[in-house]
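Dropping the sequence and predicted coords here.
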Amino acid sequence: MTLGQSHSRQAKDRSLTAEQLEAFEKEFAARPANRLMQNAVTQTSVDDIALDRRIVTAADHSVSHHLDDWKVTNQKKSGRCWMFAGLNLLRVGAARELGVKDFEFSQNYVLWWDKFERANHFLESIVETSDRDVDDRTVAHLLGDPISDGGQWNMFVALVAKHGLVPKSAMPETDSSSATGPMNRALKSLLRRGARDLRRLAAEGPEAQRAHKHEVLAAVHRVLSIHLGTPPRQFLWQWRDKDQEFHRDGWLTPAEFAAAYVRIPLDEYVCLVHDPRESSPVGRTFTVEHLGNVVEAPPVVYLNVGMDLLKRLSVAAVVGGEPVWFGCDVGRMMRADLGLWDADLFDYEAVYDASFELDKAARLVHHETQMTHAMLFTGVDVVDGAPRRWRVENSWGDEKADKGFWTMNDSWFGEHVFEVAVRRSALPPELAAALDEPPIVLPAWDPMGALAD
């Protein structure tokens, strides 16, 4: 075979040919099931066709341990699930302390400080990497999304520790806190322009860079204040309890309010993850480069554990009377109108006559999954000592599921839940000790650095 013939053969092997297309079309047409599915899916949503009616029919939304007797919140058109879930966890104790049935901390207040702190965090990362080419993978990752709404448990704790909290009445929602797109667009443009200028100033040294950073942050402050309002430095706090008795605590700072009404020790909580990749040993801590919001806060650290322990500690917390903050890949096997998750909720293989099998580790490695959303476990159904289903407080309003409380079958937990926040004291001694070991540093683009939104 000549060189020319070899190249011709290779090109034919690589290219789609008319013969292949004809064979595929004949194969498709030869099977009545394919034509049946074509007729169905061209007229109806594929999820309606693939929905496994047996799972829907068998779904029972009752649970043996049920904590919530409050209303759900609504993050609306924003990616604030992680802070909503965190504030929803804290409001349980605050409502009891205040003697009210429903209470909300200001999500807008936390959003303002997260955006401002995160802008500073991004600009510091740009200064740190300003000696690298702009197409360096880490720099490209930073510039790809300078400031988003999503976050992690440790980032929530860092904001509360530094800036405190206020009630929703002291800094209510605005149009932009409920729909962050236009504000984020302006912030991203400001920060990318700032990144360009900071990189150009690298030759003049850190002093020149940080002087310019101050100018960028001043512009960020203006944008945030225009869109979200100005965070209160203090406010007059008074309320009526569920018995209509009037109370007044007087003028409080956000730090004083948090100290009075956050009833759980946030600094005791640790983040456990289930990362089954071969490169991620169980019992080790991990952190991700350039992940965070508050520059001086402790780094975002995860402890990798087995799924059985993740479930066991979550069950123990809920049975013990405390909701659990968790992160997951929310859109998998989810039926929104039913408020239901199950690992086998949709039978796509039957529709397409194709295998979609990838285990959790392979999905992480091949970019098929990552954490996308954070919520609260507020109930669990325990049968013979094992969880069967979970009750979930979502932050998508009260129009779906049980007035906004969803049902997660335990099969889904194992496949699509990635992390939970629990008390360090609940860990076995060897894992508690592992938290003190230096973490393995993952690159900025690792899927375990994904932000829940």
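Noted; the coordinates are in hand.

C-alpha only now, for contacts and for neighbours.
Noted.

Near the residue nearest to Thr369 when sequence neighbours are not counted, how many other residues are there?
Excluding the flanking residues, the one nearest Thr369 by Cα to Cα, 6 or more residues apart in numbering is Arg363, at 5.4 Å. Using other Cα atoms under 10 Å, Arg363 has 14 neighbouring residues.

Arg363 and Phe356 touch, don't they?
No: judged on Cα atoms under 8 Å, Arg363 makes no contact with Phe356 at a distance of 10.6 Å.

try it against this one:
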Amino acid sequence: MSKSISNENIQKYQNDLSQRKEAKALQRAVSHNGINKTAANFSSEENMNPVFSLEVDAGDVANQKHSGRCWIFAALNTMRHHLAKNFNLAGDFELSQIYTTFWDKFEKSNWFLENIIKTADQPLTSRRVSWLLNSPQQDGGQWDMLCAVIEKYGVVPQSAMVETANSNDTTDLNSVLNLKLRKDATKLRKLVNDGSDDVESVKDEMLNEVYRILVYAFGEPVSKFNFEFRDKDNNYHVDKDLTPQKFFSKYVNLNLENYVSIINSPTDDKPYEKTYTIDMLGNVVGGRQVKHLNLSMDKLEELTIKQLKNGESVWFGSDVVQNSDRKKGIMDDGLYSKDELFDVDLSLSKAEQLDYHESAMDHAMVITGVDIVDGQPTKWKVENSWGNKVGTKGYFVMSESWFRRFTYQVVINKKYLSDEENEMQAQDPVVLDPWDPMGTLAFYKD
């Protein structure tokens, strides 16, 4: 039987508060300064000195501005590290994020329309249809979705296709695209349920309109270009009439099939050493499937260090809003003592964080260094994509404890996995519901 809050309850709570000698002082401090400033631990900042025993040369940070394209920026950053090293490029060289964004949004629109057709026999109140309509397309994504776009469309240098007002701030474009796609969904569901033969032709015209919207917002996607640059030694280079696919093959030259997603999800529904995918999550129809191998945090950490030691940075997904100071560029689960401040137990296990919706992967960045003391990692160097005015010229410091608690995914070259782990990764994946935490898209905006 439910029970309402009585006046006696409130009086009891007030009496308990009155017995606390520190209550008035804490009330003044919290109300005037805010929770985080009052709960801040200065020792955290002292321990997060941005010096590391192992670093990968990564160059200048990029800036996603007011868009949720962190996963694209992080992935292209790992690729430009590789490219810059092999071709002696300057530190400010970037690959075109808008080019990848154009094709991602175009493919996501088709993905949505295809799923609307597949679920047309389900009521609008079904959870899957509701989930689709909640966000027809958006800025966010996962590693395998990035690979699907690049494997189909290649990449280009930023000089070949530059950012626009609508890529720097995607709010209005997303609003227009989602309105259009929801409108299209009403038409397609009716056509399918009426048994019409026009479904494909109507969908084709819908995609034609999506393409037009994207061209107006981003410009026409480049199909051929000249790659012109000076290297660090000021030597001039030009490579003419390149296609995006040829540029990727010649300059980036990475086999994306070798890079796989390793997650740490210690929840009861996901046993370790199994692979998982997420129903209806993706962008390119017929492209690469989202697939995760779930391993222990010890193994995830070991693989990350292996890749760094070989000179390769590591794309990773985490819950960036938890216990982080954006301005100082610190991510540390000891940054704030909120439980001590309020005298309440706020602890949750990593599994409980996921199961009870307290935490999920919301941001993708790049690990470019680690500080190893007496054989153990103590803190990590992180390349963010929020420009150079935060942290240390855009780089953040992540404590070891934060890494273990709030990092959920890393992308690792299969050559660093054992034979047994590669066999695990090759398993057919268990299909999870669309709203599973491991299906959360990295989308956090600057």
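That came in fine, so what should we check first? The structure displayed is predicted, hence computed values, not measured ones.

hmm, back to that, go ahead and report the secondary structure state at the counterpart of the residue nearest to Thr369 of structure 1 in structure 2.
Aligned by TM-score structural alignment, Arg363 of structure 1 pairs with Gln353 of structure 2. Put simply, Gln353 of structure 2 is helix when judged by DSSP: H, G, I helix; E, B strand; the rest coil.

picking up where we left off before, do you know how far the residue nearest to Thr369 of structure 1 is from Pro276 of structure 1?
From Arg363 of structure 1 across to Pro276 of structure 1, the span is 10 Å (Cα to Cα, to the nearest Å).

Equivalent analysis for Gln38 of structure 1, please.
For Gln38 of structure 1, the distance to Pro276 of structure 1 equals 37 Å [Cα to Cα].

These two: which is more packed in?
Higher neighbour count among Gln38 of structure 1 and Pro276: Pro276, with 20 against 14, using other Cα under 10 Å.

What residue in structure 2 is paired with the more buried one?
In structure 2, Pro276 of structure 1 lands on Pro266 (TM-score structural alignment).

didn't its match look like it was pressed against Gln353?
No: the criterion here is Cα under 8 Å, and Pro266 of structure 2 misses it with Gln353 at 10.1 Å.

Next up, the contacts around the residue lying closest to the match of Pro276 of structure 1 once chain neighbours are set aside.
Residue nearest to Pro266 of structure 2 in three dimensions, not counting chain neighbours: Ala351, with 5.2 Å by Cα to Cα, 6+ apart. Residues near Ala351 of structure 2 by Cα atoms under 8 Å, 6 or more residues apart in numbering: Ser265, Pro266, Thr267.

how near is Ala351 of structure 2 to Pro437 of structure 2?
As judged by Cα to Cα, Ala351 of structure 2 and Pro437 of structure 2 stand 11 Å apart.

One more: Glu46 of structure 2?
In terms of Cα to Cα, Glu46 of structure 2 sits 33 Å off from Pro437 of structure 2.

which of the two has more neighbours?
Neighbour count, other Cα under 10 Å: between Glu46 of structure 2 and Pro437, Pro437 has more, with 18 against 8.

Quick check: the more buried one touching Leu354?
Yes: the criterion here is Cα under 8 Å, and Pro437 of structure 2 meets it with Leu354 at 6.5 Å.

Trace Lys240 of structure 2 over to structure 1, please.
Aligned counterpart of Lys240 of structure 2 in structure 1: Gly250 (TM-score structural alignment).

ok, how many other residues are close to Asn409 of structure 1?
The tally of other residues near Asn409 of structure 1 (other Cα under 10 Å) stands at 24.

which residue lines up with it in structure 2?
Under the alignment (TM-score structural alignment), Asn409 of structure 1 maps onto Ser399 of structure 2.

Kindly report the same for Ala119 of structure 1.
Using TM-score structural alignment, Ala119 of structure 1 lines up with Ser109 in structure 2.

number of nearby residues for its match?
By the criterion of other Cα under 10 Å, Ser109 of structure 2 has 24 neighbours.

Need the nearest residue in space to it, chain neighbours excluded.
Of all residues not flanking Ser109 of structure 2 in the chain, Gln137 sits nearest, at 6.4 Å (Cα to Cα, 6+ apart).

what residues are up against the one you found?
The neighbourhood of Gln137 of structure 2, defined by Cα under 8 Å, 6+ apart, consists of Lys105, Lys108, Ser109, Phe112, Asn174, Leu177, Asn178.

Just send those back as TSV, with distance to Pro271 of structure 2 and secondary structure too.
Below are these laid out as TSV (distance: Cα to Cα, whole Å; DSSP: H, G, I helix; E, B strand; the rest coil):
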residue	distance to Pro271 of structure 2	secondary structure
Lys105	33	helix
Lys108	30	helix
Ser109	33	helix
Phe112	30	helix
Asn174	37	helix
Leu177	38	helix
Asn178	36	helix
